[in-house]
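Enquirer: Below are the sequence and a predicted model; questions follow.
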Amino acid sequence: MSHTHNQEDSCCNSKAHSTPPHNHSHSHEDGDEHDHDHGGDPSSFKTYLPAIFTLGMLLIGIAFDHIFKVEVFKIIRPYWYIVAYLPVGIPVLKEVWETFKAGDFFTEFSLMSIATIGAFAIGEYPEGVTVMLFYTIGELFQMAAVNRAKRNISALLDVRADVASVLRNGKYESISPEQVAIGETIQIKAGEKIPLDGEMLSEKSSFNTAALTGESNPRTISKGESVLAGMLNVDLVIEMKVTKVFADSALSRILEMVQNATTRKAKTELFIRKFAKVYTPIVFFLALALVTIPILILGSEYQFQTWLYRALVFLVISCPCALVISIPLGYFGGIGAASAHGILFKGSNFLDLITKLNTVVMDKTGTLTKGVFMVQKVKSNIDEVEFLSLLIALEAKSTHPIAKAIVKYAGKDVIHAAENVEEISGMGLKGNVDGKQLLAGNARLLTRFNINFDVRINDTDDTVVFMAVDGKYVGYVLIADEIKEDAADAVKQLYENGIKQVVMLSGDKTSIVKNVANTLGIHSFFGDLLPEDKVARLEEIKSDKSNVVAFVGDGINDTPVLAISDIGIAMGAMGSDAAIETADVVIQTDQPSKIVTAIKIGKATRKVVIQNITLAFTVKALVLILGAGGIATMWEAVFADVGVALLAILNAVRIQKMKF
């Protein structure tokens, strides 16, 4: 209620790669990339067997070549290395075939295949095997790193209930949550997970909400209040009425956001993908030129094998794996690290953008304050019991925290029926109860309908809910909210982490907003705002093009401002559906301090990505020059390609181990 009451690519992508078995599903994103989804299980020893077998064969072969020098080995030498090559080479050759069929001829798979087969053609067997072996090891490292990030993210899946006990034909039967309809009654025993969103029918029970909010302390939920899928019932056997189908539950929305997070790419990631599509064919033709052009210059002194070897070295060095593996992996790691801290980024593009933030605009109620209201005082000109009975009849039609606080305070069932209830945005509610016209809301609501009341009441620092019956003022309720424990520290840390201005916008009256702002150290604040006023204020802030603005809110009223901000941050997975759907970042733990954590994770991710780009370009440029001049051998080429890729992967993995 607006019832403010004064208040993937041509090279390696970010998916898990592995050695065989390889399952290829070629999809086109943005029309120009192939996703190679490799189905290896990093926890399975079988995944590593091909690389272990090849490594053993390679080491034995090198030993016979340079230490034992057995004559018979010279005869079987080519076959020995071919057998060593096949376990790691066949999956890559299959990739070449798949990408060729899809019309993509210049990939790291084709570069690797040409380089290694060429090495075999000129008798450089150990080098050919080594290139493919280290490439496979790089894939295994990447797979392990990606799966570590995925574990952080998919831990949410563990909180999803597999069955629901639904009341049908007078008895409970266990079925899949997807088959339960809205309005049906389900039963949840102590220790079981809540399978669907619903309304509590039992008197009360305690719930562990850590899966949705990160809050470790149990929360008591009473009859008539909302219960969300993913919560854990820790107290009594309860019954609840289902209010949303499984696909629309809070938990399902969160899981969908997480699973879709990697589809929205950062600009750096998109650039590297496009770069690789242009860079790879250029490298291929440069290598071809390195073989053919010297014959025109050197004439009879030209040695084909020497220049072919240099071209093969050039191909291996120039493979863009380090860039196209480590950069998506860096962002993926950042999303995983954020998820482990209860922060859901809806795409790596927002990881990038949050590093440029300099202005944070925040809602008050439910964002900086707990949004858990307590009635402090009831004052009426009529019988108090009748006053509360009429008031809760109207407020029971609202889901606003203030409305819930009033209904809870009254502590009794609604005995009057409210009809034609209308929400007047930013002011309160209007409706008919037993033939009487009721208004319940803030001072603006009464002023709008020309109802006289004592304006001095509005000077209090608490939230005031006025009520009028048939055009006459009949009383008010004072309600207080509480500031969140980490709110002041969050504001302080925002300033310390490069945010130049923090602004608070609220529909609550200015005196309350000022008091909260002073307590938290916020210098700029605005109260008495309707939803459209919040939009106007935010647009005014955004009119300064140097401002990169995040808006943080939790209510349905915040949806317009979340939508127009550069980054919309929804506070709490328990917040309104509209706010969570509109936001770009969702903070599950409901803690303002997590905004700072999100900024730090974004900056750490960007730093790692820049480090990896710098490392890859520097080493490759240096070794390319040495390779073209015949100074660098295939061994240096392996380091420039796979070695740099491994270093970049290890660097990207650091994000998930950092403390924020």
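Expert: Yep, it's here.
Enquirer: from here on, contacts and neighbour counts on C-alpha atoms
Expert: OK.
Enquirer: which helix of this protein spans the most residues?
Expert: helix 593-628 (DSSP state H).
Enquirer: List the contacts of the following helix or strand past it.
Expert: For helix 593-628, the succeeding helix or strand toward the C-terminus, using DSSP states H and E, is helix 634-638. Under the contact criterion CA atoms under 8 Å, 6 or more residues apart in numbering, helix 634-638 has outside partners 127, 130-131, 134, 312-314, 316-317, 623, 627.
Enquirer: How about stretch 261-268?
Expert: 332, 335, 345-352.
Enquirer: related to what we said a few turns ago, in the longest helix of the chain, what's buried?
Expert: Neighbour counts using 16 or more other CA atoms under 10 Å place 593-606, 608-609, 612-613, 615-617, 620, 623-624, 626-628 of helix 593-628 among the buried residues.
Enquirer: swap in stretch 422-437?
Expert: Those buried within stretch 422-437 under the rule 16+ other CA under 10 Å are 422-433, 437.
Enquirer: what about the helices in the stretch 401-550 of the chain?
Expert: Secondary structure of the stretch 401-550 of the chain by DSSP state H, counting those that start in this stretch: the helices cover 401-410, 443-448, 487-496, 510-520, 531-542.
Enquirer: Return the distance of the fourth one from the chain's centre.
Expert: To tie it back to what came earlier, the one meant is helix 510-520. Centroid separation between helix 510-520 and its chain, computed with CA atoms, centre = their mean, to the nearest Å, is 32 Å.
Enquirer: Got another one to weigh against that:
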Amino acid sequence: FTDSKLSKILEMVQDATARKSQTQLFISRFAKIYTPIVFALALAVCFVPYFFVDPYIFNVWFYRALVFLVISCPCALVVSIPLGYFGGIGLASRSGILFKGSNFLDVMTKIDTVVMDKTGTLTEGVFKVQEIVTKDIEEPYLVKLAAAIESQSTHPIGLAVVEHAGKDATKELTVSEVEEISGHGLKGTIDGKEVLAGNTKLMKKFNVDYPAEIDSIVYTIVVVAVDKKYKGHITIADKIKDDAVQAIKEMHALNIKTVMLSGDKQSVVDEVAKKLGIDNAYGDLLPEGKVEKVQALKNEGKHIAFVGDGVNDAPVVALADAGIAMGGLGSDATIETADIVIQNDQPSKIVTAIKIGKLTKQIVWQNIIMAMIVKLIVLGLGAGGIATLWEAVIADVGVALLAILNAVRIQKMKL
């Protein structure tokens, strides 16, 4: 159980309650300073009038000091503010979003740019073979070669080729020395022949000539070469997620810039970006290329949320102000690195996470302002001898209860 995904999720939830937001940390520090200051002021209310008021009646000023001390209790702030953040985390959890700390609720309120990976984040990540083109080789054998080497990878494109070939198609082939070249594809040996299966960048890397028209194909392709000779290519298509278009529209409605990064070729990326209405899209990127793009945006002063799912996305997730992982399709490394995990892989939940962050901050500041205004009024009345001790008790407890009820209210809200 200790190594299971459920135990890791439970551990993340426990960690989330330990990671405090900036507002919580401020209130905790404020309470430590506030309490002795208020106690000193209460003593001043009791004894300082001795030097200025005639006649000085100790019982009157002692009573006023007690009123001052009771109403100044910071419990409304110290209790309701953490409760507000817990409520935000609870609302997010019920929406299928796991925040790994209340500090990330605050971070989401500042996000002005959302950068997203393409495959598995905006698209289903479930590829299907559309077309197979061969040269000097039988089609079934080309598919077997591609499937045999792609079976050594967990990439969705490779899985599509393996599924198309069938699970028993590669049994008679001997595969060895398989090497995954990040952002390019796979290289290996099958029955003594060197086989390459990947994108056109892989072919260029190993100086394999291929037909020029391949570069103009919009869809994702797997180019296959045997002993550095082009033998054909397999065209594969992915499907855009149902709620992706609506998610991008909602981000734009919140004045959030959208950027898509992908290792796929630029023509594929441009096609998907056009369908979704994304502001900027960059293709042909290696993992380090994604890091460079995000770093460039950060250098411009942007507050960035990066959303990804693959193991290659983990460095970018760590770099972003808010790293978001797709929990269903996401790799363990990305989920571990991320600050926020979307359990059901829906892009629309990105907007939900931003809205929950803003809603939580709004309620927390409502409590702070309400508590401070009421306390300052009653403090003044108490020091002036107008408010009684019972009124101070009722005001203190009443404000605390109102603040707590307001904080709990967030868990009942619908987004």
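Expert: Now that the structure is in, tell me what you want to look at. Nothing here was measured: the structure is a model prediction, and the numbers come from that model.
Enquirer: quick one: TM-score?
Expert: Put the two chains on top of each other and the TM-score (TM-score structural alignment, normalised by the length of structure 2) is 0.96; 412 aligned residues with a CA RMSD of 1.3 Å.
Enquirer: Keep only those of the contacts of helix 634-638 of structure 1 that are in helices.
Expert: Per DSSP H, the contacts of helix 634-638 of structure 1 map to helices at 127, 130-131, 134, 312-314, 316-317, 623, 627.
Enquirer: So of the residues you listed, which two are at opposite extremes in space?
Expert: Pairwise distances across these (CA to CA) peak at 18.8 Å, for the pair 134 and 627.
Enquirer: In structure 2, which residues correspond to stretch 61-69 of structure 1?
Expert: Mapping stretch 61-69 of structure 1 onto structure 2 (TM-score structural alignment) gives no aligned residues.
Enquirer: same question, stretch 84-99 of structure 1
Expert: Going by TM-score structural alignment, stretch 84-99 of structure 1 lines up with nothing in structure 2.
Enquirer: Show me which positions of that stretch end up buried.
Expert: 84-89, 91-93, 95-99.
Enquirer: Repeat that for stretch 273-283 of structure 1.
Expert: 273, 275-277, 279-280, 283.
Enquirer: ok, now how distant is the counterpart of residue 179 of structure 2 in structure 1 from residue 440 of structure 1?
Expert: Taking TM-score structural alignment, the alignment pairs residue 179 of structure 2 with residue 422 from structure 1. To residue 440 of structure 1, residue 422 of structure 1 is 11 Å away according to CA to CA, to the nearest Å.
Enquirer: dump the residue contacts of the spatially most central residue of structure 1.
Expert: Closest residue to the average C-alpha location of structure 1: residue 345 at 2.8 Å, with CA atoms, centre = their mean. Listed by CA under 8 Å, 6+ apart, the contact partners of residue 345 of structure 1 are 258, 261, 335, 338-339, 351, 584-586.
Enquirer: Give me the aligned partner of it over in structure 2.
Expert: Per TM-score structural alignment, residue 345 of structure 1 is aligned with residue 99.
Enquirer: Give me the distance between residue 226 of structure 1 and residue 575 of structure 1.
Expert: 12 Å.
Enquirer: More neighbours: the two, which one.
Expert: Of the pair residue 226 of structure 1 and residue 575, residue 575 is the one with more neighbours under other CA atoms under 10 Å, namely 21 against 18.
Enquirer: and the more buried one, that's in a strand?
Expert: No: applying DSSP: H, G, I helix; E, B strand; the rest coil, one finds residue 575 of structure 1 to be coil, outside a strand.
Enquirer: can you tell me how far it sits from residue 653 of structure 1?
Expert: Residue 575 of structure 1 sits 32 Å away from residue 653 of structure 1, going by CA to CA.
Enquirer: Tell me, how many residues neighbour the equivalent of residue 402 of structure 1 over in structure 2?
Expert: By TM-score structural alignment, residue 402 of structure 1 lines up with residue 157 in structure 2. Using other CA under 10 Å, residue 157 of structure 2 has 24 neighbouring residues.
Enquirer: Just the element for residue 397 of structure 2, please.
Expert: Using DSSP H and E, residue 397 of structure 2 falls in helix 389-408.
Enquirer: and residue 61 of structure 1, that one's in a helix?
Expert: Yes: according to three-state DSSP, residue 61 of structure 1 belongs to a helix.
Enquirer: and the lengthiest strand in structure 1 with helix 510-520, angle?
Expert: Longest strand of structure 1, by residue count under DSSP state E: strand 472-480. Per axes from the mean of the first three to the mean of the last three CA atoms, to 10 degrees, the angle that strand 472-480 of structure 1 makes with helix 510-520 is 0 degrees.
Enquirer: Strand 472-480 of structure 1 relative to helix 401-410, how many degrees between them?
Expert: 100 degrees.
Enquirer: distance between strand 472-480 of structure 1 and the chain's centre?
Expert: Here the centre of strand 472-480 of structure 1 is set off from its chain's centre by 43 Å, with CA atoms, centre = their mean.
Enquirer: end to end, how far does stretch 583-600 of structure 1 reach?
Expert: Taking CA to CA as the criterion, the two ends of stretch 583-600 of structure 1 lie 19 Å apart.
Enquirer: can you pull out the strands in the stretch 51-200 of structure 1?
Expert: 164-168, 171-175, 185-188, 198-200 (DSSP state E, counting those that start in this stretch).
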